[in-house]
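Q: please work out how this folds:
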Amino acid sequence: MQTRRAAVLSAAAVALSALSSRAASAAAPARASGSVPAPSGTPGPAAAVSGARDGLVRMALPAPSGPYAVGTVALRLVDRSRPDPWVARPYRELMVSVRYPAGRASGHPPAPQMLPGEAAAFVGLNSLQGVPAERVDWAATPTHAHQGAAAAVGRFPVVLYSPGAGDPRSLGTTFCDDLASRGHVVVAIDHTYDAAGVEFPGGRVELSVLPAEFAKVVPDPEHPDPAKVAPLLRRTVDVRVADTRFVLDRLPDVLAPRLRDAVDLRRVGMFGHSAGGFTALEAMYEDPRIAAAANFDGVTAYVMDDPDRGYLSPVAAHGLDRPFLLVGKDGNTRRTVPSWDALWRHSSGPRHGLTLRGAAHATYTDAEVLVPQIARALDLPRATVTGLIGTIAPRRAVTTGRTCLAAFFGHYLRPPVTAQGPGPLEWPSLQLPDLRPFV
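A: Now for the predicted structure:
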């Protein structure tokens, strides 16, 4: 049961009381800047290495499975038409990472998963209950995306990514890098003052205000009043949707010419995890430019727990006329998540619903591959691991999630072969035995 999740919006991964107290006691992150080089002798995704000098655990991410190398660039975007909704600032400031198919990656260093300031903030505020985050070198994990690599020749669909509440955009790297390697331009968004910490050029880090905002409406986390929590959850989703639409507005203007030529804004999709999945569907409801969206285990109502009723979002109350995908943890279906059932019943477009056997809420993030490495290095209890990422084998979980995502966007964002658009998407043909379609 995903109870009392901090600014959850879709049951994000930490008890609200624990999150709030952790944030209050967290030290300010280091004001560091610059990229982090990949450690020599990077281990495979099944192995973790403890630093010989500092004793910190260092990890690796699985390689993408597509035919393209992956390039990346980080961008600072400023929306001067909108005051920041969380702090007293006359403009809204965001960081995004653009992943894209690259022609060649040699000579371009791999980007780090987290910059030092982001990593320090993540130590102080994260959803990995039972994991001693201070014993992990979060800034030492290299990605498979290469900084500044030239874009491949061609025009590729755009897919936006929104992370869970409190999570950094970097916690979706496994999915984002893979989708880019399969021929998509993936734009991952950090929602400033929502994410644990967002590092801007020069090393300035802005921390999450969600724990403090939650404490204002819920003085006693053990007895939250749904009627008081719902407005905060709605506000958080609304901010995320506005961020998403702004990024989509600005994208053509902020990309370098070669990369701009590779972006096909006639084909736009979005996906996310938890609150990010909720954001993806709500953004598609509000913005007709988004043609398809995938939601990994995010409720679509302003409630604390998946089974809670009421407080439906506009997208759940009115439905969608374009294709969407719901992927739940083990046990989450339209029959057990009332807001999903409302969305399903009110929608007229193509609908896909899948449950992953043995999955937990964080299965659809990089925690799926990072937590087992940390657990082996630090000898953590098996219950800690399964509580976070379920019982499905990590390799199977990653393969299944990446295949689902690529199949969905590959189907609905490809150029239409007929005036009627693509035909039905048949999940059994993917031969993923851990998936169970909704009934």
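
Q: C-alpha only now, for contacts and for neighbours.
A: Noted.

Q: the spatially most central residue of the chain: what's it in contact with?
A: Among the residues of the chain, Pro163 comes closest to the average C-alpha position under CA atoms, centre = their mean, at 2.7 Å. Taking CA atoms under 8 Å, 6 or more residues apart in numbering, we find Pro163 in contact with Arg169, Leu171, Gly172, Ile189, Asp190, Gly272, His273, Ser274, Ala275, Gly276, Gly277.

Q: I have a second one here; can you model it like the first so I can compare?
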Amino acid sequence: MNPALFRRGLTAATALFTLAVVPGPSAAAADGPNRAAHLPAPTGHGAIGTTSLHLTDDSRPDPWAAGADARELMVSLWYPTVSPNGRRAQYMTPAESELLLEEGGITGVPSDVLSTVRTNAFTDARPAGRVRGLPLVMLSPGFTKPRTTLTTLAEELASHGYIVAAVDHTYESVATTFPDGRVATCTACEVPHDEAFWNRLVAGRAADVSFVLDELTGAHAQWEGARLIDPSRIAMAGHSVGGASAVTSMLADPRVRAGADIDGTTQIPIPDSGLSRPFLLLGRQNQYTPGTGDGAVATWERDWQRLTGWKRWLVVKGAEHASFTDVGLLAEQLGIDIGADLPAARVAEIVRGYTRAFLDLHLRHRPQPLLDRPSTRYPQVHFCAPETSTCV
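A: Down below sits the predicted model:
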């Protein structure tokens, strides 16, 4: 694969922090008590709890930190609760906000503005549900992005009865804050981004996901709500290289029963023997329409032939790379143009609707007509048939 494809994807993924801030109104929006940046309300009826875990894998050295004999990870969990405590979870720390804005040279907004984003989950609320009664969804963010940029999707799924675990892949994000106050920055950003780099990255993410699954479903689970997880109903979704890592994780770990790649150019090819578990491809129309070139879309065309189970290829007209995560949502609220024709709030609705339908179908075995044909409710979503290079 051409490593330049990943570099272009990375550039698009940082759109929130590379485009100019509209003067005046954006700063006012961040400062106003009733106009602060916020995440959309989930569509489920259940209240949501959230907590963070600090996990250490002593079985392997860190792939990016020289001399580190163990891999440290921060993981955020979202889950159903019946006892919200009234304390809304912080979106990210002030230090993380500052480093994320600094990465793109954004000025004109307070450096801690992303730490004040209003969320819908309650910190450390008690988990609720039947023992082994809830499916688990693993989430992996794009390169350089913190796990929190997938919070909108995580909150949506938790409000519908899923447990969600988002992994910060340490030293691949601009900022990961540990409980003792240490902030790990993006050491991997300093490594030449050739094909070997991306292979190493997605393989490392698969190892991270398997380790977290061990910690959540093993005999000595590291979270009080772990007893609620049904280990036979686990899926993974990710954005950008996090989506590409869903393929790698499924190949490496049979516990991951279904996967979704959200606008991510895939890296390590699926072997000739194929991947028979369900898989969803969801991306931009201008990047992933089949038959349009040798770029990122060629990786999906290659893998499509080796996805031998249930599969769908969907593209969203008018979306950009940043539209598929909180990055686009918060950018628009702060007055930053990410270049998309479709409002980020609409793309968020699409991502939440189609991802949840996919998971409900394959983890809960509930019929989902939304995945069978184009919907008048979502006319921007087109179903693609790579065999004929058509999308309807």
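
Q: on that earlier part again, for the aligned residue in structure 2 for the residue nearest to the centre of structure 1, which non-adjacent residue is closest in space?
A: Under the alignment by TM-score structural alignment, Pro163 of structure 1 pairs with Pro141 in structure 2. The spatially closest residue to Pro141 of structure 2, leaving aside those adjacent along the chain, is Gly242, at 4.9 Å (CA to CA, 6 or more residues apart in numbering).

Q: hmm, the one you found is touching Gly264, no?
A: Yes - assessed by CA atoms under 8 Å, Gly242 of structure 2 is found in contact with Gly264 at 7.2 Å.

Q: show me what contacts Thr333 of structure 1?
A: By CA under 8 Å, 6+ apart, the neighbours of Thr333 of structure 1 are Trp340, Gly353, Leu354, Thr355, Phe438.

Q: and the gap between the equivalent of it over in structure 2 and Val381 of structure 2?
A: Taking TM-score structural alignment, the alignment pairs Thr333 of structure 1 with Thr289 from structure 2. Here the criterion is CA to CA, to the nearest Å. By it, Thr289 of structure 2 lies 12 Å from Val381 of structure 2.

Q: list residues touching both of these two?
A: With CA under 8 Å, 6+ apart as the test, Thr289 of structure 2 and Val381 both reach Val315.

Q: on the three-state scheme, Ala145 of structure 1 is what?
A: Put simply, Ala145 of structure 1 is strand when judged by DSSP: H, G, I helix; E, B strand; the rest coil.

Q: who are the contact partners of it?
A: Residues in contact with Ala145 of structure 1 (CA under 8 Å, 6+ apart) are Ala69, Val70, Gly71, Thr72, Arg99, Pro110, Ala111, Asp177.

Q: ok, 7 Å please
A: Contact partners of Ala145 of structure 1, counting by CA atoms under 7 Å, 6 or more residues apart in numbering, are Val70, Gly71, Thr72, Pro110, Ala111, Asp177.

Q: likewise for Asp263 of structure 2?
A: His239, Ser240, Leu282, Gly283, Arg284, His321.

Q: in contact with the third one, which residues?
A: By CA under 7 Å, 6+ apart, the contact list for Leu282 of structure 2 reads Asp261, Ile262, Asp263, Trp313, Leu314, Val315.

Q: the last one pairs with which position in structure 1?
A: Matched across to structure 1, Val315 of structure 2 falls on Thr355, judged by TM-score structural alignment.

Q: mind telling me what element that match is part of?
A: strand 351-356 (DSSP states H and E).

Q: mean distance of that strand to its aligned residues in structure 2, please.
A: Compared with structure 2 after fitting, strand 351-356 of structure 1 has a mean deviation of 0.5 Å; criterion: mean CA distance after the TM-score superposition for structure 1.

Q: which stretches of the stretch 201-350 of structure 2 form strands?
A: 229-239, 258-262, 279-284, 311-316 (DSSP state E, counting those that start in this stretch).

Q: which part of structure 1 matches the first one?
A: With the alignment judged by TM-score structural alignment, the segment of structure 1 matched to strand 229-239 of structure 2 spans residues 263-273.

Q: which other helices and strands contact the longest helix along structure 2?
A: Assignment by DSSP state H gives helix 195-217 as the longest helix of structure 2. Applying 3 or more CA pairs under 7 Å, 6 or more residues apart in numbering; DSSP states H and E, one finds that helix 195-217 of structure 2 contacts helix 241-252.

Q: how about Ala41 of structure 2, what's its match in structure 1?
A: Aligned partner of Ala41 of structure 2 by TM-score structural alignment: Ala63.

Q: tell me the contacts of its match?
A: So Ala63 of structure 1 contacts His144 (CA under 7 Å, 6+ apart).

Q: redo that, cut-off 8 Å
A: Counted by CA under 8 Å, 6+ apart, Ala63 of structure 1 has contacts His144, Asp178.
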